[in-house]
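**Student:** Here is a sequence together with a model predicted from it:
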Amino acid sequence: MIQDGDVTLADSNAILTYLALRYDDAGQWLPRDPVKAALVQRWLSVAAGPLAFGPGNARIAVLFKRPRDERAFELSANLLKVMDGVLARQRFLVPGDVPTLADIALYTYTAHAPEGGVSLQTYAQVCRWLAEIEALPGFVGMVRSPVPEAA
């Protein structure tokens, strides 16, 4: 949840969109170009779907000692394969030389996937992208949890 003046918002994607439209006059984070804006929206949908239900659920199962969810691992593998393919052709998730909300929205659950037993080792472009996001000025990551031995 975020409180910004008189505005209170929940939902990470809604918060990201609000912050970009409210404070990013240059339009880097949410491009004004219709195609790039649509691509950002596509990735925001991925963040709320396959990312949350794949790597996100796998991590939750491990951290809260719940039964292993095989569907989470299938979703994770499919998503990481798609992301790796996209990132093999371009620097960030949306074409261009600057990150967008798409990169922010997908970063954390992807970076923390190994905490759920989802290995990133075979996804070289995803690993490159994670390192590039982590090298951005002002980057502050989420505290890491222990990684299971299998990851």
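**Tutor:** Received, thanks. Quick caveat: nothing in here was measured; it's all calculated off a predicted structure.
**Student:** going forward, measure contacts and count neighbours with C-alpha atoms only.
**Tutor:** Noted.
**Student:** Distance check, the nearest residue to Glu74 once chain neighbours are set aside against Ala14.
**Tutor:** Residue nearest to Glu74 in three dimensions, not counting chain neighbours: Gly54, with 7.3 Å by C-alpha to C-alpha, 6 or more residues apart in numbering. Counting by C-alpha to C-alpha, to the nearest Å, the gap from Gly54 to Ala14 is 21 Å.
**Student:** So which of these two has more stuff around it?
**Tutor:** Just comparing Gly54 and Ala14: by other C-alpha atoms under 10 Å the higher neighbour count belongs to Gly54, 28 against 14.
**Student:** who touches that one in this structure?
**Tutor:** Arg71, Ala72, Phe73, Glu74, Leu75, Ser76 (C-alpha atoms under 8 Å, 6 or more residues apart in numbering).
**Student:** this is the other structure I want to compare:
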Amino acid sequence: MKLYHYPLSGHAHRARLFMSLLGIPHELVEVDLKSGAHKTPEFLALNSFGQVPVLDDNGTMISDSNAILVYLATKLGRTDWLPTDAKGAAGVQRWLSVAAGDVAFGPAAARLVTVFGAKFNPEDVIGRAHVLLKRLEAHLADRDWVVGTGPTIADVALYSYLSSAPEGNVDLSAYPRVNALLRRIEALPGFVPFAKTAVGLAAAA
């Protein structure tokens, strides 16, 4: 398998992390977003949306990080990572939606401001991040993992942009359960870290 990625993309890290946790041999193909490589005709032929990551599974092309998580778990029959019972599957889907919505427009957007110079209103996106973090902190009051009793792709989908939230000036210190979740993910066999950038609150870390 090949994974087209960019090291500073949390979406790309999400896919890379899961492949590593599953022990899937793969080749990393870096797409230089800063030079516009994701907008070339060659890359657009892989993903017409011009985004990383893209998974090439022997000619089967899967784009979108959450879709890649679902594809890999389903192909390999990893029902531990993607439950097939109605309640478990719905629970995972709910948090994949959070990753694509609340995370993308909260901590991920806040990081885009500091790392890539995005034109979001910092106060707005940081505020959204804290709304999400408070909800997740409450959700984790009686559980170690987001869904069920073990790690699932829901946890993987949340990890990259939550762990890097301080780069976007989102302070995680008030959320001990969220921090504990991040540490549990980091302790999993096969974990690979997300590239760090010394910006925002992380500049002084």
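**Tutor:** Here it is on my side, so go on. Note that the structure is a prediction, hence the values are computed from the model and not measured.
**Student:** so what corresponds to the residue nearest to Glu74 of structure 1 in structure 2?
**Tutor:** Mapped onto structure 2 by TM-score structural alignment, Gly54 of structure 1 lines up with Gly106.
**Student:** nearest residue to the residue nearest to the spatial centre of structure 1 other than its sequence neighbours?
**Tutor:** Per C-alpha atoms, centre = their mean, the C-alpha nearest to the average position across structure 1 is that of Leu106, at 0.9 Å. Closest residue in space to Leu106 of structure 1, ignoring its immediate chain neighbours: Ala47 at 5.7 Å, by C-alpha to C-alpha, 6+ apart.
**Student:** residues near that neighbour, how many?
**Tutor:** Neighbours of Ala47 of structure 1 (other C-alpha under 10 Å): 25.
**Student:** ditto for Arg135 of structure 2
**Tutor:** 10.
**Student:** Tell me the counterpart of it in structure 1.
**Tutor:** So, by TM-score structural alignment, Arg135 of structure 2 is matched to Val82.
**Student:** distance from the centroid: which residue in structure 2 tops it?
**Tutor:** Furthest out from the centre of structure 2 (C-alpha atoms, centre = their mean) sits Pro41, at 26.2 Å.
**Student:** quick one, what contacts that one?
**Tutor:** Pro41 of structure 2 touches nothing, counting by C-alpha under 8 Å, 6+ apart.
**Student:** Distance of it relative to Ala15 of structure 2?
**Tutor:** Distance, Pro41 of structure 2 to Ala15 of structure 2, by C-alpha to C-alpha: 23 Å.
**Student:** In structure 1, what residue corresponds to Gly59 of structure 2?
**Tutor:** So Gly59 of structure 2 corresponds to Asp6, using TM-score structural alignment.
**Student:** quick one, what contacts its match?
**Tutor:** Neighbours of Asp6 of structure 1 in contact, by C-alpha under 8 Å, 6+ apart: none.
**Student:** Sounds good, over and out.
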